[in-house]
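> structure, please.
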Amino acid sequence: MHHIDFQLDRDYVELNQLLKLAGLCDSGGAGKAMVAEGLVRVDGAVELRKTCKIRAGQTVQTGDTEIRVRD
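The predicted structure is shown next:
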C-alpha cells in the first residue's frame, strides 16, 4: 500500500478536493466521480458523500493508496 501524509492547513477539506490535492485525480469533478462510484473509503467505510468534511486524524483510502490527514 502507498501512503500519503496530507498536511491540513484549515479545519477540514472536502473529500473530492482532498483527492485532487493529494494527486489521485486531475480535478474536483473527477474526485466526485470516484466517490460516487464507491471507490473511496473514509476510516474504513465506503463514503458516498462527495463533499464530506475530512478532518485531521482521519484516513482516506482508494485503490492501494491511503491518505493520512494530519494537522
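
> make it CA atoms for all contacts and neighbour counts henceforth
Will do.

> helix, strand or coil for residue 32?
Recorded secondary structure, residue 32: helix (DSSP: H, G, I helix; E, B strand; the rest coil).

> one more, so I can put them side by side:
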Amino acid sequence: MEPVEVPIRDESIRLGQFLKLASLIDTGADAKAVIADGLVSVNGEAETRRGRQLRPGDVVSLGDRTARVSDG
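Prediction:
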C-alpha cells in the first residue's frame, strides 16, 4: 500500500509530532507508548526515539499504516 503524503511546514519534524500530524495516533501519550514499544519504524528500521528528526522523504510506519513526510 502506498504511503499517505503528509506535508510539514518546516524542514524537519519530530517523530512524536509527525505521528499525530499524520493521524497515525491520537495523543502524545499514545505516541510515547507505541514508540517505546518498538511498534514504529522509520524507513524500514524500528525507531525508539520520540525526538527523532524526520525530513521530507522519510517514511513512517505503524502497523499496517504508512505515511511519508513531504514538503509543505
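
> TM-score for the pair, please.
Here the TM-score of the superposed chains, computed with TM-score structural alignment, normalised by the length of structure 1 as the reference length, equals 0.90; 71 aligned residues with a CA RMSD of 1.2 Å.

> strands of structure 1, residue ranges please.
In chain order, structure 1 shows strands spanning 2-7, 13-14, 40-42, 45-46, 53-54, 59-62, 65-70, with DSSP state E as the criterion.

> I'd like those strands laid out as a markdown table, including mean neighbour count.
Formatted as a markdown table, the entries for the strands of structure 1 read as follows, by neighbours: other CA atoms under 10 Å:
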| stretch | mean neighbour count |
| --- | --- |
| strand 2-7 | 12 |
| strand 13-14 | 17 |
| strand 40-42 | 20 |
| strand 45-46 | 13 |
| strand 53-54 | 17 |
| strand 59-62 | 20 |
| strand 65-70 | 17 |
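
> kindly reformat the ones you listed as JSON lines containing distance to residue 28 of structure 1.
Conversion of the strands of structure 1 to JSON lines gives the following (distance: least, CA to CA, whole Å):
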{"stretch": "strand 2-7", "distance to residue 28 of structure 1": "17"}
{"stretch": "strand 13-14", "distance to residue 28 of structure 1": "9"}
{"stretch": "strand 40-42", "distance to residue 28 of structure 1": "14"}
{"stretch": "strand 45-46", "distance to residue 28 of structure 1": "18"}
{"stretch": "strand 53-54", "distance to residue 28 of structure 1": "14"}
{"stretch": "strand 59-62", "distance to residue 28 of structure 1": "15"}
{"stretch": "strand 65-70", "distance to residue 28 of structure 1": "16"}
